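Participant: Sequence below, structure please.
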Amino acid sequence: MALASIALSSVSSACVEPQTESAALDDSSVRAAQGYARNPPRIEEAKLEFLSNEASANARLSLRYAKGEVEALTLALELEGEKIVLRDDGEGGDLEPKDGIYSALIGYDLAAEAERRQRHLDRAAQLEPRVTRFAGRDVVERVAFDPGALDFVLDGEAVSPAQLLELAGALKGSSLTVSSGPGASVAMAATTDPEKTLAIRDLAVTRDTQRTGVWSWDGAKCSFSGDAFGDHGFSRLMEEMSVGAGIAVEDWTADWLRTWSVPQVVNGDDLSAEVSGLSEVWNRFPQLSSDGDPYAFNDVLDMNQPPFQLVAIVNRVDLHEAGSYGGGAGELRYVFQLVDPDSCAPLDMTVIFEYEVPRSGCSQIRSYAQAWYDLDDLALGSQDYLDALAAITEPVTAAGANPQHVAGSALGQLRTNSRILPWPHYAGLQWHMRAFVHNGVALEPAPMRMTPAFGYEYPDIYTSAQAIDDFIDAEAADILAGTYDVDLLHPVSNDPFRAGFVPYGHLSFTHYSPYAAGEVVYFDPYVSASATVPAGSLPGSMNWWGMERGRFWGSQLADPEARHVFSLNTCNGCHARETFDDGGTLYVDHLSYGLSRSVAGAVEEPAFMHMRLRDPVDAGPAIFSRFLTGTDDGCVTASGLVPPLGSETCTASCCPVGDPVHGPDAYQYHYDDLARRGQALEATVTNSCLYALTADAEHVALSLSAGH
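Facilitator: Okay, the predicted model is just below:
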C-alpha cells in the first residue's frame, strides 16, 4: 500500500484591526514580519504521509504555499498545542531543499479527528439540520446537511468517521486523501441554540440581579436593583479597566463621558462638542456630589446605579484569527443600552464593550469555543448555566486579563452608537458612532474600523457619484476576496481616510446647486421628478440639512458587487441601508440620497441598532434585527435557493433587503448572521488544527474584513 497522504485546499486571506498576538511563536521571523495570524498565507496543497502506526512522529506533513506567500526557509506553526517548524532547507524531515514544499515530522492523531467529526454527525442526526451557504455574509441557499461531506477517502474509497476509527491504529502504508475538509469548503451544520451559545438575551441572564444591575417598571415607578458591580455589570466592566490605570471607576467613567464635552480631532476628522447631548446622558446618573450645573460635568457619579441596562452578551469566536500562526480567539462583547430612570424607557444610545479574548493558538481557540459550545447542554437560565457563562466571561473582562495589552486590559475597543449625544441641533435625526481604546490612563477616541471618513461619501451634485467610488473600483478584487483594508491614510492622496466617527441621518451642510431655489432632484438615477427644497434653502444652493445621508457607501457608478460588500463591511452600511429596509418610505419634508424603493410589501425596520431593549426595559428579551435572525425564514424554494429576484413579495418572516443603490429589481440580499456564526462555531470545535490551518486564509478573509 502507498504512503498515506492527506491533500487539502485553501483559498484567500485578509485582515482588519489588530488583536494582540501570542508570543508563543515570536521566533518565527516570517510570521513576525508579515503578520500571518491576521493574514495567513494561502496553501495550495497539504499532504500528510503516515510513516508508522506510533502515536508520535508518525507522519510527514508537507505544505505547498501559493507562490510568493512565504519567503523564508523555515516557518513556525502550532498544531494541537505543539510547536513545529516547517522547513524547506532539506533538514528536519524536509526531503528537498528550496523546492517550495515545507515539511516537518509530526505526531498526528487521526482518531481524535474522526471522533470530533463523529460527535458532530451524532448531534446532526438528532436535529436533521439544514446547512446555510453564504457568499460572504449574504445567504445563498439552504440545503439538507450531507453526512457524507465529512467522510474520509481511504485508498480511493469513502470511509465514514466511525469506520475510520476502527482502522486508525493501522494506517501505515495506507493512502488517505481529503479533497475538501470541514472548514475548508464543507459548511458544518449548526447544532447549538444561538440564544445559549452566541447571542444571549434571555432575561435570566440580562436581568440576573446577582451579576448585573437591573432597571424595572412597576406601572408607576422605575427602580433599580441588582449589582452593577456583578460579573456582567456595567460598573464592573468599567472598574476592571480603571484598575490597571490606577483610577477610581467614577473618575474613569466621567473622563470617558467628558470626551463629548470638548471638540476632538481623530485621524483628521473633527468631532464636535456635544454639551447638550452629553447633559442628557450625564444627568441620568445618580450623583454622590453635585456642582448644581447640568452642563459643567464636575459631579461625582454614583456607579452603583448607572443608567444602563444589559441588552445581550455576545460570543464572537467567529472572529478568531489564524490559530496555527498564534492568532487570537476572537471577541467577547457586552451590549448595554441607556435607560431613562424616570420612565424605564430605553433611549437611543448603546455602549458595546468589545474584548479581544486573551487566548491564542489553535488548540486554545478550540478549547475556548468548546466552553461556549458546552453551554448548549445546560438549561438556559439555570444556576449551572449562569455559573458556566460567568466562568467563560470573567477571565476575559478581569483586570490584568491580558498582560500584553495596555494596562493589562483585554478591551479591544469600546463603541458607542447614539442618537442622544448629537442633540439638540439635529433634533433626534442623526446617529453618531464613536470608538474608544484604552490608552493606559483613559478611554481615548479612536478611528472606526473599515469605514472611510464621511467626506468620501459626499455625492457629486450632477452625477450622484461618491468620492469612494474610485477606491471601490480600484480595489474591487481585493474587496471581494476580503483582502483589503481602509487604512488611516488614503492609498493615492495620502489624505486622512479612515473615519474618526460615523454619522447617519439628516446632515447639516449647505452646498452649491445648479437648480433653482424652488426645485432640486433626488440624487437617485431612477427618479427624475424634482422635489421641493426644505424651507430655509438659499437661492442657488441646496440645503443639505434636509438630506438623509450616511446610509450606505458607493453610487450606481461603482462596481455593484464590490460596492455592496464594501458598504456592508462599514459601520454605517451594516447598521443602515445595506441590512435595514426602509419600507419604501421617505422622511416627510426631507430629501433622501439614494433609493427608497423596496421589495413589495417590505415593512420599515428601525435602523442602526441590531440589538435593542423593549419599552419599558423589562417588557421582555431584547429585540434582534432580521440581519441577525434571518430574512428568509419560510421563503426557501424547493431548489434551496432564496426566491428569485422580483418574483416574491414580503411576508412577516420572508423579506429580502433591496439594494440601496440599484433597487430590489436588480439586487436583493438575504441575511442570517447568527446562522453563519453558528456554523463557524461548529467548525471551530470540530476541526483539527491541520484542517483549520488549510481553511484559515478563507476564514480570516470573511470574518475579519468587517468593521463590526
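
Participant: Could you use CA atoms for every contact and neighbour count after this?
Facilitator: Fine.

Participant: Now do the longest helix seen in the chain: which elements does it pack against?
Facilitator: In the chain, assigned by DSSP state H, the helix with the most residues is helix 110-127. Packing partners of helix 110-127 (3 or more C-alpha pairs under 8 Å, 6 or more residues apart in numbering; DSSP states H and E): helix 161-167, helix 673-686.

Participant: neighbouring contacts of the strand ranked longest in the chain?
Facilitator: Ordering each strand of the chain by length in residues (DSSP state E) puts strand 346-356 first. Strand 346-356 is contacted by residues 19-20, 328-340, 396-397, 410-420, 613-617 when judged by C-alpha atoms under 8 Å, 6 or more residues apart in numbering.

Participant: Those residues in helices, which ones?
Facilitator: Using DSSP H, those in helices are 396-397.

Participant: one more to line up against the first:
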Amino acid sequence: MSTLCLLAGCGTESAQPEAPSAVEQVSQNAESSARPPKLASLEAVPLAALGSATPSLVRATLAPGESATTLSLTGDDDKPFTLSDTGTGGDEKAGDGIFSGQGVINFDLHRSTQERIAALTQQYGPLTYTKFDDREVVGEERLEPQPLGAFSPTAAAAIPLRAQGVAAAINPARSLIITDPAVINDPTRTYNPCTGAGNPAGKWTFNHLMTEMANQPLTGIAPSAFVLKWLQQWSYNYPVNGWTVPARPNINPMLLNLWPKLSNGQLDLTRSPFKLVAIVNRPDLASSRGNGGGYGGGMVGELRFVFAAVDRSYSRCTVPFLVILEYQVPVTTCTQARTWGQKWVSLTSQVPGSSAYNSLLESLTQQVVLRNAMPSRPNGSAINQVRSNENWLSPIWEEREFQLYFSGANPSEFFTGLAPGNLAGHTTAQTPHDSLNALPVLDSYVNAATCPNVAASNFTIPLQWPASTHFKGANPQIPSVSTTFWQLNNPASITPAGCGTPARYRLSLNTCNGCHARETNTPFTHINQFGGLSPLLTSSPLVVNEPLTGIPHTYNEPVRRAQVLDQLANQVCPTFSLNIPPFSH
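Facilitator: Below you'll find the predicted structure:
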C-alpha cells in the first residue's frame, strides 16, 4: 500500500483531546500531506575548495505551476538550511524566481556518484531514468554523468545537484521484496509452523516480532495476551470513527482455538500459526517524498514483514489471511539514511541464504524491530501499523488496520475498548467508508480539498466530512476485483471543469481497496500467502486502463522503487530532503 503519521508518545492517563472539525481537518491535512514542491533546477556554487563539506550557495527554481514561500533542505553536515526568494537570509535577489541560501555540500560524494554512473554505463550500456507522477510513469530520460571537469578543486561555477537513481544497479528480489526460500525459511531465523522446522525464537519469527512490540518490561503486557487481544477483535463488532466493523467470528474455530497453548492456557507464541512469506524494504514511503499514500513516514520509509496464517489440514498450509507488520525505520539524519540505503544496496551483490546475506539482513531488521527502538513512541516500538488482508474468515476480501493505542490518542481514529499499549482497530489510510462510494459527499470533499490537489495525490482523507460526519473508514472490502473502485457521484460538478476524471482516478488509486483491486488489476493481494507477487510488483511496465474512461495508466513499481533506493544510497543530502527528482522538464 501506499502508502501515515502515527501519533507518537505515551504516558500517564489523560483526557482524550477533542477531534477537530471536518473543515479544520481538511485544512490541516492539506498541510500535513503536502508533498515537497517539484523543482525545475537545483544547483550549488562552491564558496571554498571542493571537498566533503564545502560551504556553498545553493539555488533552486520551481517547476511551472508550483508554489512555495521557502524551501527547507538539509546539508551534508546534517544541518538544516533554507532557500528563499526574499532577498534576505542568503538569498541573492528578492522576487527573481530563484530561491537561494547557503548550505554545506559533499562534492566528493557528488563526484563519485557521477563516476559511478559512468562506470555503470560502461557495464549496462546507455542508462535511462524513469520519471513518475505519484506511481504513474510519465516519461523517461537519458541518464548521463555530469562532466567531471566541473569538480576540479578550485571550481567556482554552479554545479547541478540531481539525485540520480540507477534502477539497473538494484536487484529488487534481493534489496526490496525478499521472498527467496533461503531467507524466509532460514532455519536459525525463522520458524515454519507447517513443518515445525526452524527456530521458534528466531529473529524473523512472529514470536520475536510480537514479543518486542509488546515490550512487557515497559508496558506490563505479556506478549501472549498482547497477541490474543489483538486477534480477538475479529470475534466481535467494534466501533471506529462512528462506523461498526463487523465481527468475523470464524477467527475462533479456525485460528485461536487451534493455536497451541501453554500449560496456563495462554497462547504459545513459539508455535505461532503464522509463517513468514516476505521481508520488504519500502524506501519509496519516506515522508520527504510526499507519495506514501498515507503510509510510511520517517526519512527512509518502512521495513515490513509479511506473514500468512496456516491451516495444517490444507495441503499447501498457508491460507489467505495475510498480516503485515509495518515499521518506521529509526533514522534521524541524512547521513544515517544514506548508510541505511547503502546497506540495502549491498544486498544486491550477495547471495540470498548465504551467511553474509542473511547476517546483514538480520542486522538491518534488528535495529528496527527491537523494543525501545523509538523510545518516545507507544510501547517504545517503531511499529507504524499492523494490517491484515484476508478472505479466509469470510468470503469477501477485507482489509483492516491496527495501531498501538495510547493515552491521548484521538478517540475517533481508534477502537477505544482496549487499554493503552495494545494493538487496537484503527481507521484505514486514505480510504473513506465503503458505503460512501459514488455518493455526493465524495464530490463535496474533492471540491473542498481542491480538485487539482486530489488529482495530484496531494491530499489526506479526513476523519470527518462534512463537519461532525464520519467519513474515513476502517474495514475496506473487495467483493470483486473488476468492480471494486471508487467513483464520484457527478464528475461534472467538480471544479475546475475537466478535473473530475483525474481526481477520481487518484482518489481511487490511493485507497486501500482501489489499489488492491481494479485500479491496478490486482487480485486482492500484492504479496500472497505463498510469497507470489502481483502484476504491479513484477511488471516492467504494467498498463491498466481506467474502469470508466478506458484511459491507460502505466506503472513500473520495480523500477520506481529501485530508483528510490539507489538515490537514497548515493545522493547528496539537499536532494534527499527536497525529493527533487524527477525534474519537471
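
Participant: TM-score of the superposition?
Facilitator: The TM-score (TM-score structural alignment, normalised by the length of the second structure) is 0.80; 528 aligned residues with a C-alpha RMSD of 3.6 Å.

Participant: re the thing from before, for the longest helix of the first structure, the distance to its chain's centre please.
Facilitator: Helix 110-127 of the first structure has its average C-alpha position 28 Å from the chain's average C-alpha position, going by C-alpha atoms, centre = their mean, to the nearest Å.

Participant: host element of residue 505 of the first structure?
Facilitator: strand 502-507 (DSSP states H and E).

Participant: Show me what secondary structure element comes after that strand.
Facilitator: Taking DSSP H and E, what comes next after strand 502-507 of the first structure is strand 510-512.

Participant: which parts of that next one are buried?
Facilitator: Going by neighbour count (16 or more other C-alpha atoms under 10 Å), nothing in strand 510-512 of the first structure comes out as buried.

Participant: What residues in the second structure pair up with that strand?
Facilitator: Using TM-score structural alignment, strand 510-512 of the first structure corresponds to no residues of the second structure.

Participant: Next secondary structure after that strand?
Facilitator: strand 520-521.

Participant: What helices and strands are in contact with the helix or strand following that next one?
Facilitator: Moving toward the C-terminus from strand 520-521 of the first structure, the next helix or strand (DSSP H and E) is strand 530-531. Other helices and strands packing on strand 530-531 of the first structure, by 3+ C-alpha pairs under 8 Å, 6+ apart, are strand 520-521.

Participant: Give me the packing partners of the strand it packs on, helices and strands only.
Facilitator: Counting by 3+ C-alpha pairs under 8 Å, 6+ apart, strand 520-521 of the first structure packs on strand 530-531.

Participant: what lines up against residue 674 of the first structure once you look at the second structure?
Facilitator: With TM-score structural alignment defining the correspondence, residue 674 of the first structure maps onto residue 558 in the second structure.

Participant: aligned partner of residue 282 of the second structure in the first structure?
Facilitator: Here residue 282 of the second structure is matched to residue 316 in the first structure, going by TM-score structural alignment.

Participant: Find the nearest non-adjacent residue to that match, please.
Facilitator: residue 331 (4.8 Å; C-alpha to C-alpha, 6 or more residues apart in numbering).

Participant: same question, residue 37 of the second structure
Facilitator: Closest to residue 37 of the second structure by C-alpha to C-alpha, 6+ apart is residue 66, at 6.1 Å.
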